[in-house]
Every structure is written in C-alpha cells, then in structure tokens.
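In: Task: produce atomic coordinates for the following.
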Amino acid sequence: MADFDDEDGYQGTARLEVGERGFDVRVELRGYFQPIDGRYHWYGRIAADPALDEVLASGRQRGTLTTPQGSAAADVGDPDPWGRYRVEGYSTPPFASWFTAGEPPASSGEPELPGHVRVAVIGSGFGGLGAGIKLLEAGVRDFVILERAGSVGGTWRDNTYPGCACDVPSHLYSFSFAPNPRWSRSFSGQPEIRAYLEDVADRPGLRSRLHFDTAVTGALWRADQAEWLVSTTRGELLADVVISAAGPLSDPSMPDIPGLDTFPGAIFHSARWDHGTDLAGQRIAVVGTGASAIQIVPQLQKKAAKLVLFQRTPAWVMPRRDRKITAAEKWLYAHVPPTQRIARLGIYASREATVGGFVKHPALMKAASRLARAHLNKAVKDRALRAKLTPDYVMGCKRVLLSNDYYPALAQPNSEVVASGLASIEGSTAIASDGTRHEVDAIVFATGFHTVDMPIAKQVRGVGGRTLEEVWGGDMRALRGTTVAGFPNLCFVIGPNTGLGHNSMVHIIESQLAYIVDFIKTLEKSGAAALDTDERAQQAWCEDVERRMGPTVWNTGGCKSWYLDEAGRNPTLWPGSTIRFRRKTRRVDVREYVRLPAPATPATTPTMAMATNGAEQA
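Out: Alright, predicted model coming up:
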C-alpha cells in the first residue's frame, strides 16, 4: 500500500471489531474536512486478509476501528480488485491528530493552482474522472480537475444515506474502459461505487491533476483573450476550454415548507445525511417517493418507533433482481476479460430493448405494469394501503423504481402512508396537504436535486457578460446536450436532454466525452482561438429533440415528474436510444460552430470581481 505523509493520515496496524469478532489488520487511512456539508470524513483501505472474507461475505458491515489515534465507528466492506476492503467513517473526527477539532484544516494541502491550463474540468464524479482519462488518452496533458469536496465521487460521495445503492446493474454502471471484475452484487451499493471511482482516480496521471477543496465560484469568458477566467475558493486560473462535469444530481432540492424553522428535531436531506443523529426509536417523517426514498424507507422502518411517509404521487416499483456475484464469476471476469464484456453487452441489450415503450409506444408499458401490480399485490394485502400505493399514470412517466423491501416495509404496523404532500410544520407537528396532522421527531427530505435549473448556470458568464441562467431564462437548451450558443469553448457532461429513463447514464457520459475530445481536436485543427455554437444549429437540434419528445411516455403519461420544468417542457431526458445518441455525438460537425479568431493584442488579466462588476455596469 502507498505511503501517506503523517500530516495526511495513518498507515500501520489497527484493530477492527465486527460483531463479536476482532481482527488485527493493516490499514492506510486519510481524513478530510468536507466543506460542502461541514463534516469530517475519513476513509481508507484494509489490506487483503483471508480472515475478513468470511465475516464480510454477506456484504458491508458496521464495526469499530481502533488506531493509536483513537477509536471510531466504521463501515467496512466492498473489496477492490486486489482484495483490499474499503473502510470509512463520518461526523466528529475520530483521529484528532489529523485535524483541528471542530474547524476546517488551516490548509488543504493542495498544490497551488496553475495560472493557465488548456482545459479546466469541474467535478470529479463519473463525468470529471472520465474526462480526465479521455484527455490523457488524446494527448491533452495540460489540464486540471477542480473538485469542491475533499475526495472524488460526486453523487456517490455525497449520498451516504442508509441503503444507498444504484438501480442500474454494476457491470453497466461503470466505464467500458475501466471494468471492475470484482463487483460483489448485481446492483452495487454506494460504498462500492465510491470505492470504484477512487480506483479510477488512481489511474496513471490523474491524481496529480486533481485539486480538492476547490469550489468553482464563477467562470467568465474573456472575449479579448479568447479564454475563460475561472474563479475558485482557492484562487483564479485561466483556461482555454472548460468542461463542466458538475452533474445534475449534485445540489439537493429542498422544498419551502412554512414553519420548518420551528421544528425542534433533526432535519436533513437524503443527500446530506447526518450520521451523527441516532434515529432509533424515533417518529420519522420521510418526504418523497423517488429513488432515494424507496431505499431509505426500509432501513428507517426497522429502527423507527413510527415511520410516516408523505407521498404526493405513488411510484411504479418493480422487483429488484439482485444477487451476489459468485467467486467463480469474479475469477472469470478477472482472468478472461471478454466474459465480462459479454455480460455487460447482454445487460445493455436487455435494457436498450425497452426503449420503444418509453419513446414511441407507451402502450407497450402495459405488460410491465402488470408485473409491477403483481409485485405490489404480493407484498401489500391491505386494500386501502394498496390503493394509496397504486399509480394512476402510465408506467415510465416517472422513473421506474426497483425494490424488494419498500412495499413490505410500508405494510408493517409502525408505518403510515399519507397520500398527500407535506404542507407545513407547527412545532413537532407535520401537517399534510389533506389537513391531517402527524407528530414526528425527525424529518428526512428525499426530494431530489436541482435538475431543471442547473445551479452552475448562475456562475457562468459568456459573451457579453450574460450568465447562462439569463440566457436560458428557465429553458435549458444545448447543441447535442453539450455546448451552448454564446458560451465558446464550454462543454457540458450530462447537459440538457441527455438523461435516460431506461439505460445507464455512463453510456451517455462516454458518448459525450468522445464528442468533447473531438471538439478539442477540431478546435486545434481549425486554427481558431475558440468555437462558439451556431444559434441556428442549436435551435434546429432542440426543435428536433422537442418533436421527438412529443409522443414519449414522459410527455403523454399523465404525471408531473422532476423531468419537466415549470413550463411543462422536458429539458432532462433524451427522447431516443443510446445508440442514436452515440451516433449523433460521434463527431463534431464544424458547420454547427462559429470560428472565433485569436486576439490581436494581449490584455490585462482582470479578477473575477472586476469582470463581474464590469458586466453589471454594461
């Protein structure tokens, strides 16, 4: 295992206790302050140890880790390709010598930002790490990856709620160019996906370009120099090209509930889970019935005195065909890689085969609806509860969810489903829209993210100093989901109309990365200083997307989903197959861009504050 500096962490022996068993293990650990949620996190690896394999064979376990610096509760499990187990903990720093207790580190320990780079990448989730790998493969070495938190992972770092897992099969929810032969289950949990992304970040040449605790606070297009001035919490830098890989699932959406500030108990969003709050024996309200809620509810129901689920709209829930991946399969995937590629292709094809029901013929969803109803009927015998949990819209209009324990949890005596949204709070009383009142001790919001009002749009200023938010005016649009007119040399990963309702987003990300790399190559070949999206090309693309969106189940299914903006338009999903999207993003068509010439004379480099003030005065 790699050495750590004493100031960064600990490498040596430790005592791990899981249940009634104890193990002397070799560990390497790091700690960091997470400015996004104000908590201390620590994580690391336990060296491969056959003695651990048996106790961790059933999956991730909760235990206690003791080092010379102290003891702390720890989550352990999810072996990497070398048999090492991931271990991590949260909240109060257990190893005080790493931190100044209760305060962020005086210095992040990060290298200084360079003054100028060819490419600046924002975010280090799947999109940002994938961008880094593809840039290196293309021979682009002058780039940085700017990450606001203290480690990589994006969505899979920030979401640590109980039961957090992916609803796309493991082999498909990973890069085709970075397979993991040691996935433990058909559907991976959050810790295992995060561990996978840490391993991806360890690829040669990537770690040295990562800048942690570096939140981007603004980006201004300097037309006189044909470059971006990027402002961060650790200083400024100039970049010829900016790739925004912040993603749509990075900023939690909290509803504005009157009286919420009067609630005396714990309140938190699923994406900012407070692991320091013990919810055992409490009356817990869960708000929302999306992908996060159906994973949280079964976990909280087991420990709650009472669980109250506020449900505006019931979800279509299908069985989760999950199982352990056998040791023989792992060996085969590791030693005969084509077998894993075949397995991945089979999963991809089975998912892609369902696209017709989503985008062209919603009537095809009836067969799947019958399966979902049978799943509900089997788990819930109470007719009144079953009626509350039965959707009245076409399956697929909202995201189809997968769970084997959501319905059984809601059928338990300590669970109550309120078929209404949360309207207001009066002290410890949660009042539903239907007027019913419920006494609760804690409130968990599983209310999703800002998906149709991309937060970074407020921070990016393009031609003329206008922000992306101003240009969009509440109507997100982009050419091929990647570039926007008036914002030269700016590319988005998972931009408008790139989301999926039927397959893996990693496939879309890889398609966009190929397009972005070709964009940079095209820029270099053109001799221009920048490429700006042609407004007519963007309009033609968006009109075609909107036309294809018309007959989809998302527009005709009879529901109000998070896919839609306030005007009822769908700026979120791609109305077609992933095959079609990949074909449409295989190459950059130079006719869809305007070449901007190199600046004639150098100009003084302004600060972000100067640039913003200038834009406001213009």
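In: switch to C-alpha atoms for all contacts and neighbour counts from now on
Out: Fine.
In: So what's the residue count around the closest residue to Asp382 other than its chain neighbours?
Out: Excluding the flanking residues, the one nearest Asp382 by CA to CA, 6 or more residues apart in numbering is Ala411, at 7.8 Å. Summarising burial for Ala411: neighbours were counted as other CA atoms under 10 Å, giving 17.
In: and what of Pro169?
Out: Applying other CA under 10 Å, we find 19 residues neighbouring Pro169.
In: which residues touch it?
Out: Shown in contact with Pro169 (CA atoms under 8 Å, 6 or more residues apart in numbering): 186-188, 347.
In: Do a quick rundown of the strands in the stretch 151-300 of the chain.
Out: With DSSP state E, counting those that start in this stretch as the criterion, the stretch 151-300 of the chain has strands at 210-211, 216-222, 227-232, 235-244, 266-269, 283-287.
In: before we move on, the earlier item: columns distance to Arg272 and neighbour count on top of the contacts of Pro169, output as a markdown table?
Out: Compiled in a markdown table, these are given as follows (distance: CA to CA, whole Å; neighbours: other CA atoms under 10 Å):
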| residue | distance to Arg272 | neighbour count |
| --- | --- | --- |
| Ser186 | 26 | 19 |
| Phe187 | 22 | 24 |
| Ser188 | 20 | 23 |
| Ile347 | 32 | 17 |
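In: Run the chain-centre distance for stretch 155-173.
Out: On the basis of CA atoms, centre = their mean, to the nearest Å, stretch 155-173 is displaced by 8 Å from the centre of the chain it belongs to.
In: Another sequence for comparison is provided below:
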Amino acid sequence: MSDVAAPAPLADADLRDALDGANLPTLLLVLAHVTGDDGWLTGRFRPSRTRALDDNDTAGLDPQRRHELREAAFAVLRGVREAPPPPDDARIVAMLSASLGEEIPPEYAEPMAEDGGFREPAWLRGPAIGPDGPRVLVIGAGASGICMAHALRRLELDFSVVERNADVGGTWLENTYPGAGVDTPSHLYSFSFGPRPSWSRYYPKQPEIITYLRDFAAPVRDAITFGTSVVSAVWTGTSWDVVLRGPDGEEQRTVDVVVSCVGQFNQPATPAIPGLDTFPGPAFHTARWRHDVDLRGKRVGVVGTGASSMQVVPEIAGEAASVTVFQRSPQWITPNGNYLRRIDDRVRRLMEHVPGYRTWYRLRLMWMLQDKLHPTLRRDPDWPHPERSINALNDKHRRFFTAHVDAQLEGAEHLRDAVLPDYPPYGKRILIDNDWFTTIRRGDVELVPSGVAAVEGSTVVTQNGRRHDVDVLVLATGFSSRRMLFPMDVRGRSGVPLREQWGTDDARAHLGVAVPDFPNFFLVYGPNTNLGHGGSTFFHTEAQTGYVVGLLRELAAHKEPLEVRQEVCDAYNARLDAAHEQMIWTHPGMTTYYRNAAGRVVTTTPWRLVDYWHMTRRPDTADFRPAGQ
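Out: Got it, this is the predicted structure:
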C-alpha cells in the first residue's frame, strides 16, 4: 500500500543532503501531516501556485526562506520512522489545495484518499469469495491484466490468465524502439497498491516501465500461461467455451467469466501506401522495431510525427547518416521541464525513506495532470474564434505553445509554417517536447511537411511530388485502436459475433466494461476508456477492475449470469456521445484516431477521471439482468 510506514530513517547527514533536493510544496505537505499543523502550508512558508506542468520545486520562496524551511524540516523529520494516521478525506483536499495554490473540489477527496494509499481501495476490501466462486479467464497480461489478476487472487477465485507474448507487459513489452517511453509522470504511472518509489526519471522509458510491470506481476505470474492466444469464445447459456491456441496447438477451456484486458494499442497500423511492400531495404513499424538493423551510415525515412516518432527521431539522429521525417500534419507540442530530467539520488532517498513524501508528491501530480486540463478541451459555443481555439483557456494555451515554437525556432524561422498546427490545441493528442525542435534543426535531419503518396523502389514519393531516397523505412504510424478485440471470435447469447455487432470501428459498452448480449463477459480498457485529457491509465484501470470485482461478487452471491441491459448500455452511450459533442475532438475539422469513419469518438472518454471513478464505484444491479431474461 502507501509509504506511510517508511523504511529506517535516514542518517542526519543523508537527510540534510536529501532535503536540499526536495520539492518544497511536497515537503510542506509532509511536515503538515507529520506535525498535524497545517500552518506549514498557510504561514510564512505558504507555497505559490503551481502552474502548468511545472513541479514548482522552490514553492516560490526566496533563498533565505528555503534555507529556513529545510532547517525546520530537518528538525522535524530526523528519526521519524512512520507518518501518523492518515488525514481525513476533507483535510487531504484542504492540504493539497493549499499546496497547489488553488481549490480542489471536495468530490476528489475519496478518490485521492484511496489513490494516495491512505486507505485500501474499496474494491480490494471485503472478504474473499473463494474457489467455489465463478471461474474466470483473463485475456492479456499487460498492465490491465496484471491488475485484474491481483484482484482475483485477493478474491481467492479459480482464475487463469492467457497472454499471447512470452512475457508480461503488453504494449510495453512490444514497443522497444529507441526512446520509447510514456508521457505520464513516473510516480503517477503505477498502481495505488503497487507503488515504485525508486524511479530513475520523472518520465520513465520503456526498460524501466517493463521492469516495474514484471515486478508487479511476480506474485500472480504462476497464473499466467504465455504464448497463448484466444481464438474464440462462445457462450453456451451457462458458461463460456473458449478455444485457445498455444505452442502445442489448440485446446478448449470452459469458464464462467471472461475478462478481456487486451487494450487498444496492440495492433500496429500499417498505412496503405502504394509500393510499400516492394521497398528493397528494411521497412518496419516502431512497435516491431528491428534491433538487428544497423542504422549507422544509413539514410532513414520516418513516416509520421506522432508520439512514437517524436521519441524515436531524436534518438536515432546522429546515429543514422540522415533522417527524413514525413509529416502528414503537424502536432501541438508542449514544453515540460521534467520530461528529460533524471531523478537525482537525493529525491530518490526522500521517496524511499521519508514517510509520506512519495504519497503527497503523487497526489499533487494527480491534480496537476489529470482533470485540471479538462475545461481546456470543452467547446464554448459562444467563442468567437473557433478556427483557432475552442474557448478562452484553450486560446491561452495556443498562445503559450506558439510562443514555445517561436523560441525554439529562433534563427530557423523557415520551419515555423511546417510545424505550427492550424487547428485548436488538443484537437489531436498533445505531445511533449522531446528535444524535437532541436532535432529537426540539425543538418542531418529533414522535416518534409507532406504525407507519403507512394514508394517506388527505395524512393519515397510525397504528396507534394518530391522524391526522397532512403535505405531504411520506419513506420511511426500508430495503432488500429478502434478495431477492438480483433481477431478474436466472440459470440454471446444470440450467437451473433461481437465483431459483427460492433463493425470494424464502432465498439460500444456500458462504462466501457459490459456489452449487451454477452453475459459474464467484461472488458478492461474497452471502448471509450482511453484518456485524451491527461491522467494515468492506471487510475482508470483500477476503476474498471473495481467495477468488475463488484460484478463478480454479485455473481458469487446469486449464481446467475449477468448481462447488462440493452437500454442501459444505449442510454450510457447516448450520454457519452452527447458529452463528446462538447469536446475538442468533435470540433469541426478535427481528424484524430479517436474517431471512427462516421465521426464518432470510439476510443476516448469525455468524462473527468473523478466522474468515471464515481460511475464505477459499485455496479447497480438494476442495470443488469440474469442472462436470457
């Protein structure tokens, strides 16, 4: 759980040294908690408001007061082995509000108390069900599948997990391209009941993420069968007959419940470029990186300028002889001072040894980087400049991002038109500046502001008619995230395949979890559960896992299969679609992978995380019916 019971306290010299690296607003929260005196946050050390993505390390204090604060903290914290009892929920919110310099609504109190580990999440509390409960099969051992496995182990159910790969990790096992990482801070990118205090970077890279997931999976690894995929799942009226394909061929398994945790980012999207299959050199997707291909001395073409491109191009520039980046459309990019920073040893010692420091730091991030951005993405129907932004706050962000572009391109203004988007900020996934502008200014890197029209031999022909010779072609073209659960054949009560009911790109589910006509079949990271406005997928995963746990308890108690009512699912999706009509992604002219061919947003949620947390707090049994009734 949380770090309220920390390891042995630091020696005096180590504590003094560690305090020199402290994030002072977090330190003030620790002092208020340890002493019970909130005056630390409201008196002469009162922190300034934390703005944007800045950690506000100095709390806005002058050097003298910083020194005095560290001295006072040393006197309080030396020898402290554990924090006092957790604050009540209202005080947690009040303390964080003072630390951040803005009011946090009281509706965040309960989720913050649980996410900070001040108490165990409600879905992990309660008695075990035992092995006589429903038999469960989990599909996928990425982050969601591992989380579900932990929950099922707590419930002492008879369960198994099947994973098509040879190890856990899902997308973080598969995406090993140079520079692969996440745009969520490390201390937020972990489960509330499985923290990792010793991250080496503020924003982790793939090797450290996969290490975390492997460590987190260790207690449930015995339940996972690797190298095994689901061919089909058919509801028999009382249970699911599942056909699995593994190293030794196919087998059938009968279970009471199937939980799909396959996620949305497991099928690389390969664009239909004429002539691509005839390219004579190595051509591969970032999610299938060819580590056997030596880029030294090669002319490398990279198709796309999304998140993976923005991470990989700065890594290979300077190694390859040249890098040519083919950009179909520019992206809005935000600066972030922490994105490339390593966490120094002083901060890691605070995280590991000072009771409460990691918890309070995480909770500050939870507010800064989750729902705080949501109003910026809501359309104002009376806003007079819809061609450039969607509300006054969104326009302020546009000016801030534009100023960052201008500062980065000083002396290279010829690149400005190519990199500056002509649509409102957040209309597509926002990206973090990973030395991108520095990279595209290099003499051995060329940004081509045109999509790829065709490949002719080793020549890439762009839509503006230019020709570019390359030796290696990298497809940074994202994923087929809307084609969910493909290629599995799942058939429910009616026998009509789920793939046929959803079509190729219009998946729908109640809360993203339950689908009418499919009893005892639940999803984690299903339709409309991806996050577009910020926040950690781990928070969302825990909410969905908790909801499924509630359904399993209901199944165990009443022994009747559960199927969400069609009208309930339809009403939820109507509310969801109406909410999306107020969001940036449905603004006129927006094109994003979030939307299907008909323009409906399929992958992403319109809700704040706190809204979804309350929606999934516990299942309403009136929303479900026994199968067949």
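In: one step back: under the alignment, what does the residue nearest to Asp382 of the first structure map to in the second structure?
Out: Aligned against the second structure by TM-score structural alignment, Ala411 of the first structure finds its counterpart in Arg441.
In: Is its match in contact with Ala412, as I believe?
Out: Yes - counting by CA atoms under 8 Å, a contact exists between Arg441 of the second structure and Ala412, whose distance comes to 7.2 Å.
In: what do we get in the first structure for Ala509 of the second structure?
Out: If you follow Ala509 of the second structure across to the first structure using TM-score structural alignment, you land on Ala478.
In: tell me the contacts of the closest residue to its match other than its chain neighbours?
Out: Using CA to CA, 6+ apart and skipping the chain neighbours, the partner closest in space to Ala478 of the first structure is Val484 (4.8 Å). Shown in contact with Val484 of the first structure (CA under 8 Å, 6+ apart): 477-478, 490-491, 532-533, 538.
In: Among the contacts of Pro169 of the first structure, which one sits closest to Thr467 of the first structure?
Out: Thr467 of the first structure lies nearest to Ser188 out of the contacts of Pro169 of the first structure, by CA to CA, at 38.2 Å.
In: How much space separates the closest one from Tyr196 of the first structure?
Out: Spatial separation of Ser188 of the first structure from Tyr196 of the first structure under the definition CA to CA, to the nearest Å is 10 Å.
In: same deal with Val336 of the first structure?
Out: Val336 of the first structure sits 20 Å away from Tyr196 of the first structure, taking CA to CA as the criterion.
In: So if I had to pick from these two, which one is more boxed in?
Out: More neighbours surround Tyr196 than the other of Val336 of the first structure and Tyr196, with 23 against 12 (other CA under 10 Å).
In: counterpart of that one in the second structure?
Out: Matched to the second structure by TM-score structural alignment, Tyr196 of the first structure sits across from Tyr212.
In: returning to that earlier point: gap between the residue nearest to Ala478 of the first structure and Arg477 of the first structure?
Out: Taking CA to CA as the measure, Val484 of the first structure and Arg477 of the first structure are separated by 7 Å.
In: Across to the second structure, which of the contacts of Val484 of the first structure hold up?
Out: Mapping the contacts of Val484 of the first structure onto the second structure (both residues aligned by TM-score structural alignment, their matches' CA atoms under 8 Å) leaves 477-478, 490-491, 532-533, 538 still in contact.
In: In contact with the residue sitting nearest the centre point of the first structure, which residues?
Out: Against the mean C-alpha coordinate of the first structure, by CA atoms, centre = their mean, the closest residue is Thr155 at 2.8 Å. Counting by CA under 8 Å, 6+ apart, Thr155 of the first structure touches 125, 249-250.
In: Format those residues as JSON lines; extra columns: neighbour count and distance to Asp142 of the first structure.
Out: As requested, those are exported to JSON lines (neighbours: other CA atoms under 10 Å; distance: CA to CA, whole Å):
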{"residue": "Gly125", "neighbour count": "25", "distance to Asp142 of the first structure": "20"}
{"residue": "Leu249", "neighbour count": "18", "distance to Asp142 of the first structure": "28"}
{"residue": "Ser250", "neighbour count": "21", "distance to Asp142 of the first structure": "26"}
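In: report the longest strand in the first structure, please.
Out: Assignment by DSSP state E gives strand 21-34 as the longest strand of the first structure.
In: how deep is the closest residue to Gly599 of the second structure other than its chain neighbours tucked in, by neighbour count?
Out: Computed as CA to CA, 6+ apart, the closest residue to Gly599 of the second structure that is not its neighbour in sequence is Thr586, at 7.6 Å. Number of residues near Thr586 of the second structure (other CA under 10 Å) recorded here: 20.
In: aligned partner of Thr586 of the second structure in the first structure?
Out: Mapped onto the first structure by TM-score structural alignment, Thr586 of the second structure lines up with Asn555.
In: Wait, its match touches Met549, no?
Out: Yes - because the distance of 6.9 Å satisfies CA under 8 Å, Asn555 of the first structure is recorded as touching Met549.
In: list residues touching both of these two?
Out: Each of Asn570 lies in contact with both Asn555 of the first structure and Met549 under the rule CA under 8 Å, 6+ apart.
In: how far away is the residue nearest to Ala478 of the first structure from Arg536 of the first structure?
Out: Computed with CA to CA, the distance linking Val484 of the first structure and Arg536 of the first structure is 11 Å.
In: now swap in Asn570 of the first structure and tell me
Out: Using CA to CA, one obtains 20 Å as the distance from Asn570 of the first structure to Arg536 of the first structure.
In: The two: who's more crowded?
Out: The residue with more neighbours, out of Asn570 of the first structure and Arg536, is Asn570; 25 against 13, by other CA under 10 Å.
In: The more buried one -> the second structure?
Out: Residue mapping for Asn570 of the first structure onto the second structure gives Val601, with TM-score structural alignment as the criterion.
In: Find the nearest non-adjacent residue to its match, please.
Out: For Val601 of the second structure, the closest residue by CA to CA, 6+ apart turns out to be Arg595, at 4.1 Å.
In: Wait, the residue nearest to Asp382 of the first structure touches Val380, no?
Out: Yes - Ala411 of the first structure sits in contact with Val380 when judged by CA under 8 Å, with a separation of 5.9 Å.
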